[in-house]
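Engineer: Here is my input; please provide its structure:
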Amino acid sequence: MPHTPLIATLVAGLGLAFIFGTVANRLHLSPLVGYLLAGVLIGPFTPGFVADQSLARQLAELGVILLMFGIGLHFSIHDLLSVRTIALPGALGQMALVTTLGFIVAQAIGWPIAAGVVFGLALSVASTVVVLRALQEKRQLETDGGRIAVGWLVVEDVAMILALVLLPAFAGSFGGSTTRPSSGDGGLFTFLEPQTVSGALALALTKLTAFFAAMAIFGRRVIPWVLHYVAHTGSRELFRLAVLAIALGVAFGAAELFGVSFALGAFFAGMILAESQLSQRAAQETLPLRDAFAVLFFVSVGMLFNPMILVEQPLLVGATFLIIVIGNATAASAIAIMFGYSLPVALTLGLSLAQIGEFSFILAALGVELKLLPEAGRDLVLAGAILSILINPLLFAGFGRLMPWLKQREPVGAIQEDRKTDTPELTGTRLTHHAVLVGYGRVGSLVAETLQKARLPYLIIEERQAVADQLRALGAEVIIGNAAQPGLLEAANVGAAKWLISAIPSPFESGNLIERARTVNPTLEIIARAHSDAEVDYLTRLGANLIIMGEREIARSISEHILSRIDVSAAPNPNEGQTGRISE
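Structural biologist: Okay, here's the model as predicted:
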């Protein structure tokens, strides 16, 4: 049998992630816990099969790229600029506070000054993947806390890019290696190879400026044009390929040419494409691959973890864990409150940032390579990352239960998330005997047009802020949010509605919506869309009255058109005498 490490890594990683993710979900835990455990089992520190770590990390990078690209598709430049007043000073302030805590611990155990700085800095940077997955699972990406968290992460990513460029220049001054690792991070600017701190800082700022300029000038013109051109070919296969090529190509080009991280490059590519009308379709095409490869990120993190460090250095692991979770959460929450935000918004932000991930691993590895950080420091960073990622879903679950209690005790002067995002509690409709349309994409927009022409009362549930703003400008009643968000169906007054129309393409989200709506209003007429017979059966079991499948409606329209042009009774039947079944 040929040696196939790539296939073996994929099969073992995805297979065990599925098994343990299912078990975790069954135990009412986040599937992330199962993915991490799967990584530990196929890592080098446990007996049995050992997957290829290098391949796992590269596969995980694909997941990071696709995830960040997908987030960018739902996060406009306006959203990013709207949180700049808190994200920029807040992220830098939080990183400074947590870096100081890590430095104090490092000094207490006798590490050099440089080791303390690198160690503390590695503990101050949240994992982009973990934050976004947690916010998506809790339907909080479109809230104030979610938008601030994304902007905060962008600032942290930029700060870490500067740190990774400056660290080699500082190494010689602090007794580390004076030889810069040849990682190829410089891209077009490698020939400069600065050896001074000022030179390194100037190079880093030049690269970032060049990247932003390229995305603003070249990206905003070329990327949407390419997708629109491919869309007009009518080939779904080519469109899907174009989306993947753009996401991966921009991320790789950003890293190779400008020294920017894969994640940041992909995020800006998605954010630029979000201005296009094809953004929703692009998000749908990347969703399956994005989820599969994002799982591999958590598996690869689990593979790095050596469980023995919990036995050998329990006190240091505990101190590292507390700095990551308590230090980051407290610092971020306190800064948000200082800026006047309400306690729920501040805690959402704090809990989002109460873990570390990919950039922390990169910084710790570079510190060890430059002989600034002892290997024990890298092991502590990895242990803290694993434990913080494991505990993060539990913190969010506890926070969800405390949310109603916290909202009742908010100070009057705080910036309320509800006021800023028009959440259901403050925008409940007064409509009755109306239609609730969920999703305003290609299908939903046509349905809304029909309802408008028929003068039927209706409202739209849409999670994209830009689309919702456009609809409101046209006079439509819109509730911003995801239909699975608690309280949203109540705000739409589903209990007094006549129709519920689910125009969203995901059968799982649609099924959840239908099940909840049927509980609220047993007499509600529910109409949904599906892509296969299995989805039709699934949605029917959950309570849908009418399910439209694209292929069936196309066949029915063609058949009706043909029959309307001929006299069926007089037409000969060439298939008379043949047996067979024509499915509807």
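Engineer: C-alpha from now on. contacts and neighbour counts both.
Structural biologist: Will do.
Engineer: and residue 362, helix, strand or coil?
Structural biologist: Secondary structure, DSSP: H, G, I helix; E, B strand; the rest coil: residue 362 is helix.
Engineer: swap in residue 49?
Structural biologist: coil.
Engineer: That one contacts residue 42, correct?
Structural biologist: Yes. Using C-alpha atoms under 8 Å, residue 49 is in contact with residue 42, at 5.7 Å.
Engineer: more crowded one of these two?
Structural biologist: residue 42 (25 against 13; other C-alpha atoms under 10 Å).
Engineer: And this one, please, so the two structures can be compared:
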Amino acid sequence: MLILQLAIILIASKIFGDLSVRLGQPSVLGKLIIGIILGPSVLGLVTETETLTQLSQIGVILLMFIAGLETDLDEFKRTGKPATLVGFGGIIVPLVLGFFAGMMLNLSTFQSVFLGLLLSATSVSISVQALKEMNQLQSREGSTILGAAVIDDVVVILALAFLMSLSGGDVNLGLVVLKKVLFFAGAILVGWKVVPWFMKKFAPLKVTETVISSALIICFVYAYLAEYTGVAAIIGAYIAGIAISTSGYKEEVFGKVETISYSIFVPVFFTSIGVSAQFNGIFDNLGLVIGLSILAILTKLIGASIGAKVSGFTWNSSLAIGSAMVSRGEVALIIAAIGLETKLLTQDLFAILVVVILVTTIVTPPMMKLFFKNHSRTVKAA
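Structural biologist: Prediction:
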């Protein structure tokens, strides 16, 4: 069944991706929608299995690894201040308004803070693909978005650890912070000194495809260590891509890893997001789903856009950046699962939030298309 499901996913994602482009939208939108159609909620041709989930995880890791390879490190350094303001702007507004929304829903104080943190999460894996298709990944806006996403991920996870420690969870906040500090310090040091050395030593081995194999080893090790220390695996993969981008193997690695990724793993990732959607009983809470979806979209868009504007971007560029931060993706799904496990979310609220997360993920590509189109017009006019 897995082989058949993979065949169905690949042909459907390519056809619907092409259709989405012909309709003036990023191809990722078509892949997300066809996932819903293929999944249990509609046709039931593809089901969420452990193997499919693992293939999807590899897909998002490789996607962020490619984003790291394509990152202009000098531009990334220059966008430190804007990325920080965008990251914190995109956290504060959803956190505060999400908290008040939780109180209005008669949730406890801890539950309301948790809801605010969940709405503060960002996953730019979907945005990365849209940025690539619009040739904006290496722009100042693209670098700001990627930097803000790293800041967002770290701050939200630290805040979540703090909340869990206060709510009686078995969490050592000092250890959580220490592990993240050690990861980033080690990742930077290894990327600077060890990665180039490893690539030079491994590449000449008398076996086939040693360059791409060594790059993937680095990518997966970084992703694993990031996950192990409580930082998202996609952040580790992104840092690994940046490390290899500074070596002399960047072009060779990029060409081959892109072929591997987009031929199977990345389409599986995009499609599996839609496949995982469950709409059972959602129509009984449709008003709440719509309300929380609007709140999730507007708070992240407004908060991140204000951060970008304060840092010196035009309003068109600020809205483009803000729209790219809207997707909550797999990061928010992980946080929601933690909430369900620790009883901070009820089963009904968990199901509602999964749909809200899916909505934010689906609306992100067309929003980015709209705002980046306006941004391009402004640049040309100037």
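Engineer: Which residue numbers in structure 2 does stretch 129-149 of structure 1 align to?
Structural biologist: Aligned using TM-score structural alignment, stretch 129-149 of structure 1 spans residues 125-145 in structure 2.
Engineer: show me where the stretch 101-250 of structure 2 has helices.
Structural biologist: 109-120, 125-133, 140-166, 173-202, 210-228, 233-245, 250-260 (DSSP state H, counting those that start in this stretch).
Engineer: quick one: the longest one aligns where in structure 1?
Structural biologist: In the comparison with structure 1, helix 173-202 of structure 2 aligns to the range 201-230 (TM-score structural alignment).
Engineer: sorry, back to before: which residues do residue 49 and residue 42 of structure 1 both contact?
Structural biologist: In terms of C-alpha atoms under 8 Å, 6 or more residues apart in numbering, residue 49 of structure 1 and residue 42 are not both contacted by any residue.
Engineer: quick one: contacts for the aligned partner of residue 304 of structure 1 in structure 2?
Structural biologist: Residue 304 of structure 1 maps onto residue 276 in structure 2, with residues paired by TM-score structural alignment. Applying C-alpha under 8 Å, 6+ apart, we find residue 276 of structure 2 in contact with 36, 39, 47, 48.
Engineer: and what of residue 12 of structure 2?
Structural biologist: Residue 12 of structure 2 touches 31, 34, counting by C-alpha under 8 Å, 6+ apart.
Engineer: What residue in structure 1 is paired with it?
Structural biologist: Counting by TM-score structural alignment, the partner of residue 12 of structure 2 is residue 16.
Engineer: what does residue 99 of structure 2 give?
Structural biologist: Using TM-score structural alignment, residue 99 of structure 2 pairs with residue 103 in structure 1.
Engineer: what's the average distance of the host helix or strand of that match to structure 2?
Structural biologist: Following DSSP states H and E, one finds residue 103 of structure 1 within helix 84-108. By mean C-alpha distance after the TM-score superposition for structure 1, the fitted helix 84-108 of structure 1 averages 1.9 Å away from its aligned residues in structure 2.
Engineer: Mean deviation, the longest helix seen in structure 1 versus structure 2?
Structural biologist: Assignment by DSSP state H gives helix 375-408 as the longest helix of structure 1. Once fitted to structure 2, helix 375-408 of structure 1 is off its aligned match by 3.0 Å on average (mean C-alpha distance after the TM-score superposition for structure 1).
Engineer: angle of that helix against helix 128-137?
Structural biologist: Counting by axes from the mean of the first three to the mean of the last three C-alpha atoms, to 10 degrees, helix 375-408 of structure 1 lies at 20 degrees to helix 128-137.
Engineer: returning to what we had before: what number of residues lie near the match of residue 99 of structure 2?
Structural biologist: Neighbours of residue 103 of structure 1 (other C-alpha under 10 Å): 22.
Engineer: That one: what's its closest spatial neighbour, skipping adjacent residues?
Structural biologist: Closest residue in space to residue 103 of structure 1, ignoring its immediate chain neighbours: residue 116 at 4.1 Å, by C-alpha to C-alpha, 6 or more residues apart in numbering.
Engineer: hang on, the one you found packs against residue 106?
Structural biologist: Yes. When contacts are counted by C-alpha under 8 Å, residue 116 of structure 1 is listed as touching residue 106 (4.9 Å).
Engineer: ok, now which ones touch the counterpart of the residue nearest to residue 103 of structure 1 in structure 2?
Structural biologist: Aligned counterpart of residue 116 of structure 1 in structure 2: residue 112 (TM-score structural alignment). Each residue near residue 112 of structure 2 by C-alpha under 8 Å, 6+ apart is listed here: 98, 99, 100, 101, 102, 103.
Engineer: since we're on the first one, how many residues are nearby?
Structural biologist: Summarising burial for residue 98 of structure 2: neighbours were counted as other C-alpha under 10 Å, giving 25.
Engineer: Could you report the separation of it from residue 205 of structure 2?
Structural biologist: 54 Å (C-alpha to C-alpha, to the nearest Å).
Engineer: list the ones among the contacts of residue 276 of structure 2 that structure 1 also has?
Structural biologist: By both residues aligned by TM-score structural alignment, their matches' C-alpha atoms under 8 Å, the contacts of residue 276 of structure 2 still in contact after alignment to structure 1 are 36, 39.
Engineer: No more questions from me, cheers.
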